[in-house]
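J.: below: sequence and its predicted model.
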Amino acid sequence: MKRTRNLRGPLAAFFHDENGAAAIVMALMLPLLIAGLAFGAETGFWELQRRKLQNAADMAAHSAAMQKRSGVSSESDLKSVAEVVAAVGGYKLGSAGITLASPPAGGAYAGDASAVSVALNHSMPRRFSAIFLSGNINFTVSATALISAGDPACVLALDPSAAGAISVGGSTDVTLTGCNIAANSSSASAIQSTGNGATLEADCASTPGGVDDSHGILDLGCSAPQTGTAPVSDPYASVPEPTVGSCSSLSSFTSGNPATPAPGCFSVPSGTNTIGSNVELSSGTYIFNGPGEVRLNGNKSMTGTGVTLYFTGGASLKVNGNFDLDIKAPTSGTYSGIAIFGSRTNGGDFDLTGNSGVAIVGAVYAPDSDVTYTGNTAGFGVGECTQVIGGTVTFWGSAEFDTDCSNSGTTHPTTAGGIKLVE
């Protein structure tokens, strides 16, 4: 009993001693603190990966929208672009984990053909949390890019590299009401002025390249020409070229007074072939198969409604003297809106600069040709307009254009709109 009483003193003293208590508490709490720090670090890492993946999705959606704006329409092609860009941003699951939709299937922009949505799936192994939970961490991020509407263009040069793809010279006076000029050339002087006495008035000018307005002829409604823009899509790229069959002699085209040829194909011998008589065209397609030049000259005229003049085999067209070319394109059918059609591969050049001017309702469409144009819209009705779309376009003389093409059957080229992330 005495020995037990002797032990009670030291034990009581031990339990009442407060020295070192904090160390004991810390020893007991340390595993929980370490676990909390580990969980915090791991969840912070998850959030970092989510943000990195969101940046990759943003870049992928924006890049896919840029491709769509430039004319790529296939979702598989857009997805391929998005996948490459997302991989640069750190995305690693390949095509199996990426979803692209244009238009988006859901969200605020569901069904909007101007929007592109991209979703990226991500999977990563657990670290500390694997002690308590099994399976990978999986999450999905998404982004939607919207292509804003561009502006209509009345004049478009399709050549991708020419200097002076759109050129304005001499004492030219060109007025474009409610529309732009656009050149797809990457040249530093894609749009160029060459005459001190010239004036070109338009809403704006756009080009992937640059603008050389050293003569100060551009009078634009925008603050400055838009340079470094995406090329403008060819609005008639899907229109098939007429089939060249059996061709009659060009003399049969001018037979009669006035000549009233039926639609069909006419051979154009090498050299200059002058048409110096009045010609009244019925509606339809007239094919001129080169290699020569069709020259409209003298105090005569060529008129017609619902007409498409197609030039191929190197055939070219020149209007000079006081000849009056006054034709209107079809407003429906395969060649709706195209008054003059130059072959995409072997068309000649077009010089439409007669002294009386040229009055064409519809498009002068010659993607592989040099087009020189002088024309007026003085006698046009409501909704009648002129478009000039060539490989290159030169203005020499006065010309007038209007964006109201509602009764012309045309398809407007549209300058590239902006792209912004909206979701």
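T.: Nice, thanks for sending it over.

J.: when you work out contacts or count neighbours from here on, use the C-alpha atoms and nothing else.
T.: Noted.

J.: report the longest helix in the chain, please.
T.: helix 21-69 (DSSP state H).

J.: so what does that one touch, helix or strand wise?
T.: helix 75-88, strand 115-124, strand 137-147, strand 419-421 (3 or more C-alpha pairs under 8 Å, 6 or more residues apart in numbering; DSSP states H and E).

J.: okay, the angle between the longest one and strand 115-124?
T.: When axes from the mean of the first three to the mean of the last three C-alpha atoms, to 10 degrees is applied, the directions of helix 75-88 and strand 115-124 differ by 50 degrees.

J.: in terms of helices and strands, where is residue 12?
T.: Using DSSP states H and E, residue 12 sits within helix 2-16.

J.: and the comparison structure, right after this:
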Amino acid sequence: MRSFGIISSIVALVDRLRSDERGAVSVIMGVLIIPLVGALAVGFEVSNWFLTTRGMQNAADTAAIAAATNAGANYAVEAKAVAAQYGFIDGTNNISIAVSNTAACPNGTNTCYSVSITGFVPLLLSQVVGFRGDTTLNGALQKRISSVAVATPATQPQNLCMLALAGSGVAQGIRTNGAPVANMNGCNVMSNTGAQCNGSNLGAGFGFAHGTSSNCGVTPVSNVPVVTDPYASLAVNIPRYSSSPCTAANSYQETSHGNSYSVDSHNQLSGSLNLSGSTNSISNNFLCGDQLLTADTVINTNGGPAVLVIENGQLDLNGHTLRTSTGSAVTLVFSGTSGAYKHAPTDNTNGSGGVLDIAGPKTGPWSGVAIYQDPSLTSGLDVAAAGNSPTWRISGLVYMPHASVTLKGAIDKSNAGESCVVMVADNFQISGTAGILQTDIGRCAQAGLTMPNATAPSRTALVQ
């Protein structure tokens, strides 16, 4: 009986031991302690990285605004001084600060100010989970952190697709009437006097004017500094006849008879106009007096760009098409002397309308220039119905600094060129169904053209 009691006691003790759960948590904690410590370590360090990066970003933001507001020769010094006030000193404690005034801006220019701050923090408990950081400094593993800020300057250039130089003193260098079908794709317009848009804002981003800008552009901006003629200096590239220039004796002028026009047979163009061109340089070609198309005409430049100088004469399309062939590029230069001569692309037909479809060269002294009127000319320059008579399909710059240009039809890119049309004249009158179709700022660079720009006042602001 006693043996039986002992056995029963042992069984009871074993049963109690089997059902006893005290100490189980210790076992579980022993198993989980390593991942828990690792998670806490990572959480602690990530929080530390975030707080340090946040402080670094605040420093970069303030420094970028300071640099853009300064906008002077010592902009970088001021930016670094501001960052130092936040505890980030260039060259100290492995901190490096880079400051630039050529950062990309939202408007496509490279005139914004950027501040980049880079530093390192040592790794602590995150090493428990095997994180090794980015580098080793002084024998310790380090994590690289950085912040970047970009700010627009207080004044910044804005690319222009239309510039009215207004040297004649006309009250409104740009004026629209009716409802022109204009889409400048956000490109901007500028008048060196006033700008008055009635019925259409031209689809331009900014409508700048030195005087008052009224309804021109999505955002009219008045009292902008005058834009100096950016292309007058190209006149030094205008070639001259090697012999005697065009004079009244050899400059054949058009004569009119009712609704028709005629000119000497020497000055009639049709079929192919083969100009000397070169893949290495621009070749010069000359025509003297008024030039009249008697049929559609294609300009071939033998695989290279060419300059076609029309001296003391106009280009009358006479209801026909003048175009550059694929792979050809030409700059039409109108030069000579002022007086009774016309110096412009015209179309004297009644209603039939010709087509001027040319692409300017992408390289060389005339890079990006499709039409150029000699700025020394003062008369015979105006165009009365551009876009309608004739239709303009042009890639590049149309430069007519003393001309009054009336737009009445569609202006579009050349079939053989880039989506880039930039017009510079004394003044523009835009009416009826005039259409200024899309100009892609990026494609102007592809066309070889450096666009004119207006310096517009603005608020310094962070853009990144």
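T.: Arrived safely. These numbers come from a predicted model, not from an experiment.

J.: okay, buried residues for stretch 163-176 of structure 1 please.
T.: 163-169, 171-176 (16 or more other C-alpha atoms under 10 Å).

J.: return the distance of it from the chain's centre.
T.: 23 Å (C-alpha atoms, centre = their mean, to the nearest Å).

J.: swap in stretch 361-369 of structure 2?
T.: That offset, for stretch 361-369 of structure 2, works out to 18 Å (C-alpha atoms, centre = their mean).

J.: same question for stretch 115-125 of structure 1.
T.: 26 Å.

J.: for the residue lying closest to residue 147 of structure 1 once chain neighbours are set aside, what are its contacts?
T.: Spatial nearest neighbour of residue 147 of structure 1, chain neighbours left out: residue 419 (4.6 Å); criterion: C-alpha to C-alpha, 6 or more residues apart in numbering. By C-alpha atoms under 8 Å, 6 or more residues apart in numbering, the contact list for residue 419 of structure 1 reads 62, 65-66, 145-148.

J.: what about burial for those, which qualify?
T.: Applying 16+ other C-alpha under 10 Å to the contacts of residue 419 of structure 1 flags 62, 65-66, 145-147 as buried.

J.: next, the mean deviation of stretch 392-403 of structure 2 compared to structure 1.
T.: With mean C-alpha distance after the TM-score superposition for structure 1, stretch 392-403 of structure 2 departs from structure 1 by a mean of 1.0 Å once superposed.

J.: which part of structure 1 matches that stretch?
T.: Alignment of stretch 392-403 of structure 2 against structure 1: residues 358-369, by TM-score structural alignment.

J.: all helices for the stretch 351-464 of structure 2, in order.
T.: 441-446 (DSSP state H, counting those that start in this stretch).

J.: same thing with structure 2?
T.: 2-19, 24-70, 75-85, 441-446.

J.: and the direction of the third one versus that of helix 24-70, what angle?
T.: Pointing back at helix 75-85 of structure 2 there. Going by the same axes, to 10 degrees, helix 75-85 of structure 2 makes 150 degrees with helix 24-70.

J.: same question for helix 75-85 of structure 2: list its buried residues.
T.: 75-76, 78-83.

J.: contact partners for the counterpart of residue 450 of structure 2 in structure 1?
T.: Superposed on structure 1 with TM-score structural alignment, residue 450 of structure 2 falls opposite residue 411. Contact partners of residue 411 of structure 1, counting by C-alpha under 8 Å, 6+ apart, are 235-236, 337.

J.: same check for these, but in structure 2.
T.: Retained in structure 2 by both residues aligned by TM-score structural alignment, their matches' C-alpha atoms under 8 Å are the following of those: residue 337.

J.: show me which of the contacts of residue 411 of structure 1 is closest to residue 275 of structure 1.
T.: residue 337 (24.8 Å; C-alpha to C-alpha).

J.: what's the closest non-adjacent residue to whichever residue in structure 2 pairs up with that closest one?
T.: Matched across to structure 2, residue 337 of structure 1 falls on residue 368, judged by TM-score structural alignment. What sits nearest to residue 368 of structure 2 in space, not counting adjacent residues and going by C-alpha to C-alpha, 6+ apart, is residue 449, at 4.1 Å.

J.: isn't that neighbour up against residue 362?
T.: Yes - using C-alpha atoms under 8 Å, residue 449 of structure 2 is in contact with residue 362, at 7.4 Å.

J.: just want to know which of these two has more residues nearby.
T.: residue 449 (25 against 22; other C-alpha atoms under 10 Å).

J.: quick one: residues contacting that one.
T.: Taking C-alpha under 8 Å, 6+ apart, one finds 362, 367-369, 396-397 in contact with residue 449 of structure 2.

J.: among those residues, the buried ones, what's the ChimeraX command?
T.: Here is the ChimeraX command that selects the buried residues among the contacts of residue 449 of structure 2 (16+ other C-alpha under 10 Å):
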select :362,367,368,369,396,397
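
J.: ok, the contacts of residue 449 of structure 2 in structure 1, which still hold?
T.: Among the contacts of residue 449 of structure 2, the ones still in contact in structure 1 (both residues aligned by TM-score structural alignment, their matches' C-alpha under 8 Å) are 362, 367-369, 396-397.

J.: ok, residue 330 of structure 1 to residue 297 of structure 1 distance?
T.: Note on residue 330 of structure 1: its distance to residue 297 of structure 1, by C-alpha to C-alpha, to the nearest Å, is 25 Å.

J.: got it, and residue 311 of structure 1?
T.: Distance from residue 311 of structure 1 to residue 297 of structure 1, by C-alpha to C-alpha: 18 Å.

J.: same thing with residue 414 of structure 1?
T.: Counting by C-alpha to C-alpha, the gap from residue 414 of structure 1 to residue 297 of structure 1 is 35 Å.

J.: residue 63 of structure 1 too?
T.: Taking C-alpha to C-alpha, one finds residue 63 of structure 1 at 51 Å from residue 297 of structure 1.

J.: surely residue 124 of structure 1 touches residue 140?
T.: No - at 11.8 Å, residue 124 of structure 1 does not count as touching residue 140 under the criterion of C-alpha under 8 Å.

J.: who's more crowded, those two?
T.: Neighbours were tallied for residue 124 of structure 1 and for residue 140 using other C-alpha under 10 Å; the higher tally belongs to residue 140 (15 against 12).

J.: on that earlier part again, pick the one among the kept ones among the contacts of residue 449 of structure 2 closest to residue 330 of structure 2.
T.: residue 369 (8.3 Å).

J.: residue contacts, that closest one?
T.: By C-alpha under 8 Å, 6+ apart, residue 369 of structure 2 lies in contact with 331, 360-361, 396-399, 449.

J.: now the common contact residues for residue 449 and residue 362 of structure 2.
T.: residue 368.

J.: verify the stated contact: residue 292 of structure 1 with residue 269.
T.: Yes - with contact defined as C-alpha under 8 Å, residue 292 of structure 1 reaches residue 269; the gap is 5.0 Å.
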